[in-house]
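1. got a structure for you, letters missing:
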């Protein structure tokens, strides 16, 4: 039975997450030739090709399969090392997260973090991003995960990902374009709300707000009841909803940026660990099918208990 070296798996995952050999080398402290050699060793060990280098750095089918397993293996390795090899870390971290992620892949990540660091207490609050950032500036949070406009955003390099917005509706909902578009929205200041109303205004399509709530449950329940339509990032849409980027000829909504707000100089050891943990999880959620599947299952179960 062959053993997969952990350093080769980490190099492979880092290349995929960062989108290049050079970027991975900068993070891992190795030259590009050394990174290329590690990939070659991993390919020879498994007798497969991981990257289809024609037309860009894309994973092969075997590469996607290995990536899924490698993420799990590295997560388990890091959890064990954190518990047994690293100094014990304790304390409390005040974390702010966008409403959309309170029932998606984020609870899974936070559960994994709590198992790896049982002495760290997490105080998590969900809200609209603009409120989270305002509260962070007032000292209410140690770390905030929030959404912002793309390409304009408030995040440092490598501290964000870009996600596409999609219209969502109940499968039985019928949009009558002879009437103003009925919208289910978060309150003023929400990035989604701005994107939706700006897109409709620019397309000269009349609209009206039929339901407004700062609660994700309220938004999803109103959509499920057929009151109107809304939009979410693709990574958080439950499978029970119909999702289209150009719903009934409505305009595309573009993309948003999801990232972190923090003060590197004032982060506690516990907050630093959580930030690094969430960074990896957020990047993996973009391309990791299992994370997306878990997100949808959690969302679906969340709505079904109502």
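-> Ah, there it is. These numbers were taken from a predicted model, which means no experiment stands behind them.

2. going forward, measure contacts and count neighbours with C-alpha atoms only.
-> Will do.

3. where does residue 290 fall, helix, sheet strand or coil?
-> helix (DSSP: H, G, I helix; E, B strand; the rest coil).

4. what separates it from residue 69, distance-wise?
-> Note on residue 290: its distance to residue 69, by C-alpha to C-alpha, to the nearest Å, is 10 Å.

5. Neighbours of the closest residue to residue 153 other than its chain neighbours, how many?
-> Spatial nearest neighbour of residue 153, excluding adjacent residues (C-alpha to C-alpha, 6 or more residues apart in numbering): residue 257 at 6.9 Å. Residues contacting residue 257 under the criterion other C-alpha atoms under 10 Å number 22.

6. Next, the contact list for residue 103, please.
-> If you count contacts by C-alpha atoms under 8 Å, 6 or more residues apart in numbering, residue 103 has them with 295, 298-299, 302.

7. pretty sure it is in a strand, no?
-> No. Looking at residue 103 with three-state DSSP, it is coil, so not inside a strand.

8. Second structure for comparison follows:
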């Protein structure tokens, strides 16, 4: 029997969507191991890894960057998410909902808007996926999200809707030595 503590870090979006299933399976297969979970932005999780405050962490990276020593688990398109039947993407300037500085999805979205010369304003800012979803579903703004995060009440907006391509991101895992 293995005993001890595993200190796990995860970005908010994966903490909400993926970790409950993973942690349940881990608890069943390793009942004598306690798991301490930290939910934070990837840049902060990387710092915690460097400070040896975490044993394993998930990180989101833009398609242009990769974390040193990270294993890429998933590469996925980032899309502009809008409310189903919504019109936020038609407003001028474009109202966008974004995460805080340091977010890979934010950087890609702002780069894409700049590349296309699209006028925008940050209408909503939240460091949590639930906040982003609220802004989208209320049709207050559009937001960059991984394609797999779209729910039934959201649609992917593309070139036909006047929205620029954002690119992809990586979900990576770093394990302490």
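-> Arrived safely, thanks for sending. Owing to the predicted nature of the structure, the values given are computational and were not obtained by experimental measurement.

9. so the aligned residue in the first structure for residue 97 of the second structure is in which element?
-> By TM-score structural alignment, residue 97 of the second structure lines up with residue 184 in the first structure. Using DSSP states H and E, residue 184 of the first structure maps to strand 181-185.

10. what's the spacing between residue 32 of the second structure and residue 5 of the second structure?
-> In terms of C-alpha to C-alpha, residue 32 of the second structure sits 9 Å off from residue 5 of the second structure.

11. ok so, going back, which residue lines up with the residue nearest to residue 153 of the first structure in the second structure?
-> Match for residue 257 of the first structure (TM-score structural alignment): residue 170.

12. and what of residue 149 of the first structure?
-> Matched by TM-score structural alignment, residue 149 of the first structure corresponds to residue 62 in the second structure.

13. Residue 152 of the first structure: how many residues sit nearby?
-> With other C-alpha under 10 Å as criterion, residue 152 of the first structure counts 9.

14. the helices in the first structure, which residues?
-> Assigned by DSSP state H, the first structure shows helices spanning 6-18, 21-28, 32-46, 61-84, 106-116, 129-137, 191-202, 216-224, 269-287, 289-304.

15. and the angle from the longest one to helix 32-46?
-> Counting by axes from the mean of the first three to the mean of the last three C-alpha atoms, to 10 degrees, helix 61-84 of the first structure points 100 degrees away from the direction of helix 32-46.

16. what's the answer for the shortest one, then?
-> Relative orientation of helix 21-28 of the first structure and helix 32-46, computed by the same axes, to 10 degrees: 100 degrees.

17. Centre of the chain to the strand holding residue 184 of the first structure, how far?
-> Averaging C-alpha positions (C-alpha atoms, centre = their mean, to the nearest Å) puts strand 181-185 of the first structure 24 Å from its chain's average.

18. same thing with stretch 87-97 of the second structure?
-> In terms of C-alpha atoms, centre = their mean, the centre of stretch 87-97 of the second structure is found 21 Å from the chain centre.

19. mind checking the end-to-end distance for that stretch?
-> End-to-end distance for stretch 87-97 of the second structure: 14 Å, by C-alpha to C-alpha.

20. now the top strand by length along the first structure: which residue numbers in the second structure?
-> Counting residues, the longest strand found in the first structure (DSSP state E) is strand 160-169. Per the alignment by TM-score structural alignment, strand 160-169 of the first structure matches residues 73-82 in the second structure.
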